[in-house]
Structure formats: C-alpha cells, structure tokens
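Asks: quick one: sequence plus predicted model below, questions after.
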Amino acid sequence: MPKSLRLILLSLRDLLVSAGPVLALAVGLLMAAYWWLDPQPPTRVVLATGPADSAYANFGRRYAKALEADGIEVVEKRTDGSLDNLTLLRRGDVDVAFVRGGSADPAADEEAGLVSLGALFYEPLWIFVRKDAVPAAAASGQGAGALVQLKNLRVNVDKSGSGVPQLVDQLLRANHLDPATMKLSHLEPAPAAEALLGGMLDAVVLASAPQSRQVQQLLRAPDVLLMDVQQAEAYVRRFGYLQSVTLPRGVVDLAADLPPHDVTLLAATTSLLSREQTHPALRELFAKSAQSIHSAGGWFNRARDFPNTRTSELPVSPEGDRAINGTPPFWQRYLPFWASNLFERMWLVLGGLLVLMLPLSRVVPPLYQFRVRSRVFRWYARLRDIEQRGGAGDTPEPLLRELDELEARVNKVTVPLSYANELYELRAHIRAARLRLTAHAEVAP
C-alpha cells in the first residue's frame, strides 16, 4: 500500500475513533426518538363504510384508491350505516368511519377519544311516497309536505344500524306521533326501494348522499313523489345537527325537468371520524384525500364548501384542521409520503439533536489531537528511564543498545504530516541522549 494512502487511512481511523463516542450518543438519541415518536404509520387501516351500493361504500372505494398511491391499504368494512359505524369506532374495531350528524354523543365521544377529520357532505333525509298513497297531494302537483301525512302509511325507515330509525323517531315524536302505533318496517335500502315500486310499501325514508343508487332510482320513478318538507326551518331550530337544503328544479334531469319544482329537504352533515389512537399521519392522509374527493360542487353545495371544519359535532383533530384549512408544507409537494411524514415528525428532534451535538463536537478535536500525539509521547517515558539510569552510573553499552532499539521502533511510527514535527523532535532527543551516553562511555575509562 502506498505510504500516502496509508497516512490518509490512518488519519481517518483516528478521526472516527475520536468522534466515535459523540456519534454513538447521537445515533442512540435518534433511535430513542424514533421509537418514541413512531413516525412511520402502519400500512393497513380499517374504514367503516356502509351497505353495498350506498354512498358510504362508494366513497370508501375512492378513499381506498387514493391512499393506495401512498402505500396504505384501506380495508373497507361493510356495515348497516352510520350508527353501526359509530359503535365499531367506539369499540376500536375500526380506525376511521363515516358518521352522520346526530348519531354521536359529543360529550361522551370526545371523552372516549373520538375526533373529527372534517365534515364531508350533506346527507339529506329523502322521504319518497307513492302517488296513490297521497292522492290529494299528488293532484296538487306539490307532493306531500308534512310528516304527519305518514301517519297511516306503510313506511320503511331502514335498518337500526343505519341510524335512520332513531332520526325518524325524533322527528315523528316532534309531530306528536308515536312510532309504536305506526306501520314501520326496517328493510335495507335496496329491497325497500323495490317494495315501494312494487306497491308493497307506501313510503320509504332514506338518509344518503345523492350518489346512492336507490336515491337515483326513486327520483326518476314516475309513480313516486319526493316529500317537500315545508316545515324544514322549524326542524332546524329544534335539532341543531340538521340543515335545510334545497334540491333545485331540474337538477336531477334538465331535459325531463326533474324535479319539476324546488324541493326543500332536511339534511345532516356526514363527517369522517377517527380514534385518537389512529396514527396522526393516517389521519392527515385521510383529511388530505377528503380535499380531492369532496371538494367538488354538488346538488346541495357549491365547490369548496366541503370538506370543512365548521359543521362537525366533535372537535376536529389538528391533522384534519391543518389539511383542510392550512397550507401544506413545501416539502410535501416534492417528497413521497413516507419521506415527508418522517421529516415532519422528526425535524424537531433533528434540530434539538443538532443543538446538543454542537457543544459536544468541540470535544472531538482535542481527542483526535491526543490520540495522534500519544503515539509519540509514550516513548518519552522509556527515553527518560534510559537517561536516568545512565546518570545513576549504569554501564553505557546496554543503555546504548536500548536506545538503538527505541530508535528503531520510533522510525516505524506514522503520524499525519501536521504532527510530523513532534516525531522529529523525539528522534532528535534520542540522538541527544545517545551523545550524552557516548560521552559518558568515553570518560569512564
């Protein structure tokens, strides 16, 4: 190996050994911070959606596709609806869920660690009635307009897990109607729609976004009317989680002029809820995906009305608020999800580590200097011992042989060029000691 290369490698070795303790401390602190902060989220998350072909199920597929691009597998859990989703979320069986306004208990669920990732869309209460069940209303061209008209009809209010029966129960009791005395059934939306079209039911109550297949089907059915809730503002005043929304004339089908007039509906706001135990990066990723999935205009809202943090019943998590209302950090535009998330979770630790390492790094140069100079200094102890024995009257010849051996070993010592002067000084001192011993040997006879 060339001598110059050997000197370079030797210097690097000395530097690494000198900086080793500081580097080991930095790596240890970094590993401890990584373990404590857990910056990388799990690659699998469970999302509670709803019945097949429901709006919840359709949106669930879109979230799964959006998060798949970032390497996250979204497991879609089919449920009966909003109330079922909330129950699963409370038990910890799912990580994220669609929940309709009015389903949650704000005080208890907040204490249980449930948070909102933002309100996503209006979920109207669709009340479809057969024309032959309300002939007077059908003849007027305006359709049914009050819930009391459902009193003697065969009405389907969806399964209990959907939350619709509980909502309808509150509305009926506000009209002094006892649900126990009414002809209520609890079919799922698809068979209920078929039963309504077949004449086996008089009315069907659905709570769903307009994207639902059953809603689209019944809106176009010629023998079915959509109830225009004329007392909508009164319900909104009584029930804080409800909103009054308008289905504009012709929005369903402009050519067929469906509906033929503006229809007022009651609607709740559906939010995306999560558990506090769900990884913060996943919560932020869901909220970011909501921006692209729900930001378009619809039948009941303008573009950019959703997602929002204004109409959530539960507190909005910091990740949801930042994704919806804040400006994303610049690095998110250039880094992949895993790298962006790692930097975001660890940058404070890295900054603190840098502040800690700056004063500790001052120890490295003295350690390096001591390590290099020790190769030279350690031979002075033997040189001094030889001189002391020569001054004490020992025979010079054995001492001269020891000096020769010492000089031979020193000639093999290698130090960086910046420390070569100390090596040459040691050699000069060895020669000076030899001269003194030689002088003593000549004087002794």
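Replies: Okay, I see it. Residues are numbered from 1 along each chain as shown.
Asks: use CA for all of it now, contacts and neighbours both
Replies: OK.
Asks: who's in contact with stretch 367-387?
Replies: Among residues not part of stretch 367-387, those counted as contacts by C-alpha atoms under 8 Å, 6 or more residues apart in numbering are 14-15, 18-19, 399, 402-403, 406, 410, 413, 415-416, 419, 422-423, 426, 430, 433, 437.
Asks: and residue 117, how many neighbours?
Replies: 33 (other C-alpha atoms under 10 Å).
Asks: my read: it touches residue 272, true?
Replies: Yes: the pair residue 117 / residue 272 is scored as a contact, 5.4 Å apart, by C-alpha atoms under 8 Å.
Asks: centre of the chain to stretch 139-156, how far?
Replies: For stretch 139-156, the distance between its averaged C-alpha position and the chain's averaged C-alpha position is 46 Å (C-alpha atoms, centre = their mean, to the nearest Å).
Asks: list the buried residues of it.
Replies: 142-145, 147, 150-151, 153-156 (16 or more other C-alpha atoms under 10 Å).
Asks: can you give the distance of stretch 385-397 from its chain's centre?
Replies: Using C-alpha atoms, centre = their mean, we find the averaged C-alpha position of stretch 385-397 to lie 77 Å away from the chain's own average C-alpha position.
Asks: same check, this time on stretch 227-244
Replies: Shown here is stretch 227-244, whose average C-alpha point lies 36 Å from the average C-alpha point of the whole chain (C-alpha atoms, centre = their mean).
Asks: pull the distance from the helix or strand where residue 31 lies to the chain's centre.
Replies: Here residue 31, judged by DSSP states H and E, is contained in helix 3-37. Here helix 3-37 is found 33 Å from its chain centre; the criterion is C-alpha atoms, centre = their mean.
Asks: quick one: list the elements packing against it.
Replies: Applying 3 or more C-alpha pairs under 8 Å, 6 or more residues apart in numbering; DSSP states H and E, one finds that helix 3-37 makes contact with helix 337-360, helix 364-391.
Asks: below is an additional structure, to be compared with the one above:
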Amino acid sequence: MNSLIARWKNLSLTEKVMWSGGSLVSVVITVILVWVALSIDPAPPRSITLATGAPGGAYDAAGRRIASFLESEGVTVELVPTAGSAENINRLMARTADVAIVQGGVGAELAPMGRLESLGALFYEPLWVFTAAGNPVGDIRDLAGMRIAAGDVGSGTRVLLSALFELNGVDDAIWVEEAGSAAAAALRTGNADVAAFMTSPDRAYIRDLVADPAISVMQMERGPAYVRLLPYLSTVTLHEGVLDPATNIPEQDVHLIAAAAVTVVQADLHPAIQSLILQAMHEDFQGGTVLSAPAEFPNRHLVTFDLSNEAERYFDRGGPAFLQRYLPFWAANLVDRIWILAIPVVTLLFPLFKSAPPIYLWQIHRRIKRYYRDLRLLEQSVFREGETPDYPGLLAQLSTLQSDVRKMNVPWTFFDEVYVLQTHIVYVEQLIWNEAKAKRET
C-alpha cells in the first residue's frame, strides 16, 4: 500500500490527471453498461398471477402445485379461480393474469397474434360423454336434440363439444348449465339426457359414473378422425380394470379423445419465471397416470400456442440451465444477469486495458526525458554568456534532481535508462565542480 502511495506521489500532475481520467472513464462506462443491462434484462418479478379454474377442480389442483414450487423459490403466486379456460384466455388477453392453465384448443384463434405462448402441456383431459344405460349413444351425431349438462358458457367441455357439433352438423343441442358432480346428479335424476366432462378419471364422480351399471359411457370410435381434424386432440384409452382391478372397473377398454391442459403465459413474461414454472411442471407432472406413460408430460407438442423460446430451450436441454440445476433461483438469475453484463463490459473495456501498458511505458519514457531536459538546462546555465553561474544553487538543484531519479519506481526493463541518466547527472555534477574550481583559480 505504501509503495502504491509513493508511486502516486511521484507521478506528475499530467500523469495523475491521465490515470484519474482513465479510471473515471472506466467507471462511467461500467455504470452506463450496468444501467443498460438492467434496462434490457430487468430482474424477474417477485410475484405473478396464475388463473386456474373452478375451486377443487383439476386446474385448481395443478395451479396449487405450481404455486407451491414457485413460492419455495421466493416467488409469490396469486391464484385466481375462474369459470374455466375461456375466462383464463380472456384474463391473459386483458393482462389480469400472467399465467393460466388452459384446455388445448381454447383460444386457438388468438395464436397468430403472438401475445400468448405455451410452456407445454401438463396432462390429458379426456372428453367423457355419459348417458343412461337405456339410452346409449355411439357417436357425437347421436347427441342432436339432447339436453346436455356440460358446464357454463366458456367451460372447456362446452368449447370442445361445440367444435365437434360443428364438424358433425349438430345445431340443436340443449345446454344444461351444470358441471361436475351436479351434472352427474342431473343425469341420474333425468334433468339431463347427457352429462359431459373434460377432466381426469381420478375425479370421484367420474369413477362413480364409470362403475355405475345404470350409466353408459360413449366409446369415441371415430376418435382418430377427430384428431386429424382438430390437431390439439389425442386419442387415449382407459384400459379395462385400470380404475379398480379388484372389481374390474371399467369392464372393457374405453376409447376416448382428449385435449391437454396447457400452461399458457404472456409472451413477455420474464424468461427466468418461465424457467421456474417449467421446473415446477417437470417436477410435478412427469409421473405416469392411468392415461399417460411416465415422462410423457410435460409435453411440448400438445399445445395450441407456440412454445416460448425459453420452453424450446428447456425441452431441447432436457431440463433447466446449468446454473439453475445447482443454485437457488435468485442466485442463478443474478449470475446470469452479471454474465450478460460482463460480456459487453469486457468487450468495451478491453481496448482500455490493452492500451494501458503502452501508455504506462510512454509515461516512464516521458519522465526520463523530462529529467534529461532539466539536466540540460542546468548544464546550459554553467556556460551562459554574460552571466556568473550560481554554482551552489546549481549543485543544489542537481542534488534534488538526483534524489528524484533515485526515487523513481520503474520496471526492471528501464533500469539501464535510469542508470545511464544517473551517470549523466554525475557527469554534469563533475562539470559544474570543475567550472566552479576554474572560476576560483582565475
């Protein structure tokens, strides 16, 4: 530290200004780059809003699982219960939700706008169509004119059934606005001819309807055709006995069509938050179900909206980025942002660093030349015509010059020049002594 202070004191005013100016320029550039980096890549939000579905439903449960994961990483999630997928899309478009769980196919007309993107599908949602056993149906066309309990306007079930009705030319279905267990009850009491649902077979009322001999479930024999016509659909099979092997429920394979529950986000949602949601999806939904094999979900293909860039990278890597695998969320994000900043900072400051050594060497040469200039002036003072030299004063100045040269801190590559300078100082000193002696003798 003392050595650095000594070196600083030995610098000339010009040198101090140059070095201070260079440091100031570096600091200013760094501050500007920090500001630019923070503006271009702001920190992820501390809280988000997630639109789910009806309380107690599959979307509500999925939203809670995702929220639990995010909150364990320090991100607060406000869960918003809704009437279903149509409302969720409306909330996304109105920006009253950042994320929503949406049935595949809902909002498809908005996909070209590019405002919404997908992070992938979470699980299958098969379409269940139940009727009384004495009034079985074998195809969507058979539902014409029937009273159908399929939830409220905007529910995913009604959206899909409406699309299927349009394909099949059915335009006289009568909607009964009952959903869930209430729709099942309406079927049993005769207040509805059909009860339709888009939900997991894990729901208790679905299991009860499948097991009830008085109820018939429609086999979707033309499922492959519907998948071709509506690409967001898939065919799935509920295998014989899978719900209850002991009582063999169902008694035969049930062929269904299914959409997928998809995580949809604002296109400008911070990539770090998107990555965190993807990790939650991977952790909570990769296990198999009675309808899907292990690792079939999260799924990048069963989506209506384009995958976000972050989701594309996530699926291509097969998981989160390297830092996010080993660091807490906020630490990994901070390192990422610093790294993004470091590249332009180093790029812009590198020329300064590269030019520093030549500037330093030039400064040393300049100081040595300055000492030679002072030495030359002292020598000329001895032989100035018409003046009597002040020999003691000249020797005192020479002594000061000699002391300054000895205190110079220079790299070893300059030692030869310093020693040559000291030799020349001794030469001029001897010259002054000789001239002073000659002056006294005359």
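Replies: Thanks, I have the structure now. Computed from a predicted structure; not experimentally measured.
Asks: now do the same for residue 68 of the first structure: its match in the second structure.
Replies: With TM-score structural alignment as the criterion, the equivalent of residue 68 of the first structure in the second structure is residue 71.
Asks: tell me if I'm right that its match and residue 78 touch.
Replies: No: shown here, residue 71 of the second structure and residue 78 do not form a contact pair, counting by C-alpha under 8 Å, at 10.3 Å.
Asks: coming back round to it: if I pick the match of residue 68 of the first structure, what's in contact with it?
Replies: Under the criterion of C-alpha under 8 Å, 6+ apart, the contact partners of residue 71 of the second structure comprise residue 77.
Asks: does it count as helix, strand or coil?
Replies: Per DSSP: H, G, I helix; E, B strand; the rest coil, the local secondary structure of residue 71 of the second structure is helix.
Asks: and residue 157 of the first structure, what pairs with it in the second structure?
Replies: Aligned by TM-score structural alignment, residue 157 of the first structure pairs with residue 150 of the second structure.
Asks: out of the contacts of stretch 367-387 of the first structure, which end up buried?
Replies: Among the contacts of stretch 367-387 of the first structure, the ones that count as buried by 16+ other C-alpha under 10 Å are 14-15, 18-19, 399, 403, 406, 410, 415, 423, 426, 430, 433, 437.
Asks: ok, the residues you listed vs residue 217 of the first structure, which is closest?
Replies: The shortest separation between residue 217 of the first structure and any of these is 73.1 Å, and it belongs to residue 19 (by C-alpha to C-alpha).
Asks: check the secondary structure at residue 145 of the second structure for me.
Replies: Classification of residue 145 of the second structure using three-state DSSP returns coil.
Asks: run a quick check on it versus residue 165, I expect a contact.
Replies: No: when contacts are counted by C-alpha under 8 Å, residue 145 of the second structure is not listed as touching residue 165 (11.3 Å).
Asks: could you say what helices and strands the top strand by length along the second structure packs with?
Replies: Counting residues, the longest strand found in the second structure (DSSP state E) is strand 116-132. Counting contacts by 3+ C-alpha pairs under 8 Å, 6+ apart, strand 116-132 of the second structure is packed against helix 180-189, strand 194-198, strand 215-217, strand 254-266, helix 271-285, helix 309-317.
Asks: tell me which of those is the most buried.
Replies: Burial among these, expressed as mean neighbours by mean count of other C-alpha atoms under 10 Å, is greatest for strand 194-198, which shows a mean of 27.
Asks: now it: which residue numbers in the first structure?
Replies: Mapped onto the first structure using TM-score structural alignment, strand 194-198 of the second structure covers residues 203-207.
Asks: what comes into contact with the matching stretch?
Replies: By C-alpha under 8 Å, 6+ apart, the list of residues contacting stretch 203-207 of the first structure from outside reads 123-130, 150, 153-158, 164, 189, 192-193, 196, 215.
Asks: likewise stretch 339-347 of the first structure?
Replies: The contact list for stretch 339-347 of the first structure (C-alpha under 8 Å, 6+ apart) reads 34, 37, 39-40, 281, 331-332.
Asks: which among those gets closest to residue 91 of the first structure?
Replies: Each of those was scored against residue 91 of the first structure by C-alpha to C-alpha, and residue 281 proved nearest at 21.4 Å.
Asks: now which residue in the second structure aligns to the closest one?
Replies: Alignment note: residue 281 of the first structure maps to residue 272 in the second structure; criterion TM-score structural alignment.
Asks: from residue 370 of the second structure, how far off is the nearest residue to its match once chain neighbours are set aside?
Replies: Distances taken as C-alpha to C-alpha, 6 or more residues apart in numbering put residue 44 closest to residue 272 of the second structure, at 6.4 Å, once the chain neighbours are dropped. The spacing between residue 44 of the second structure and residue 370 of the second structure, counted by C-alpha to C-alpha, to the nearest Å, is 57 Å.
Asks: compare the two (neighbour count), which wins?
Replies: Neighbour tally, residue 44 of the second structure and residue 370, criterion other C-alpha under 10 Å: the higher count belongs to residue 44, 17 against 12.
Asks: surely that one is within a helix?
Replies: No: according to three-state DSSP, residue 44 of the second structure belongs to no helix; its state is coil.
Asks: aligned partner of it in the first structure?
Replies: Aligned counterpart of residue 44 of the second structure in the first structure: residue 41 (TM-score structural alignment).
Asks: what of residue 379 of the second structure?
Replies: Across the two structures, residue 379 of the second structure finds its equivalent in residue 387 of the first structure, going by TM-score structural alignment.
Asks: count of residues packed around its match?
Replies: The burial metric for residue 387 of the first structure, expressed as a neighbour count using other C-alpha under 10 Å, is 19.
Asks: is it true that residue 50 of the second structure lies in a strand?
Replies: Yes: Residue 50 of the second structure forms part of a strand when assessed by three-state DSSP.
Asks: contacting residues for residue 240 of the second structure?
Replies: Taking C-alpha under 8 Å, 6+ apart as the definition of contact, the neighbours of residue 240 of the second structure are 248-254.
Asks: what's it aligned with over in the first structure?
Replies: Residue correspondence to the first structure (TM-score structural alignment): residue 240 of the second structure is matched to residue 249.
Asks: hmm, back to that, give me the mean distance between the match of strand 194-198 of the second structure and the second structure.
Replies: Once superposed with the second structure, the aligned residues differ from stretch 203-207 of the first structure by a mean of 2.1 Å; criterion: mean C-alpha distance after the TM-score superposition for the first structure.
Asks: sounds good, over and out.
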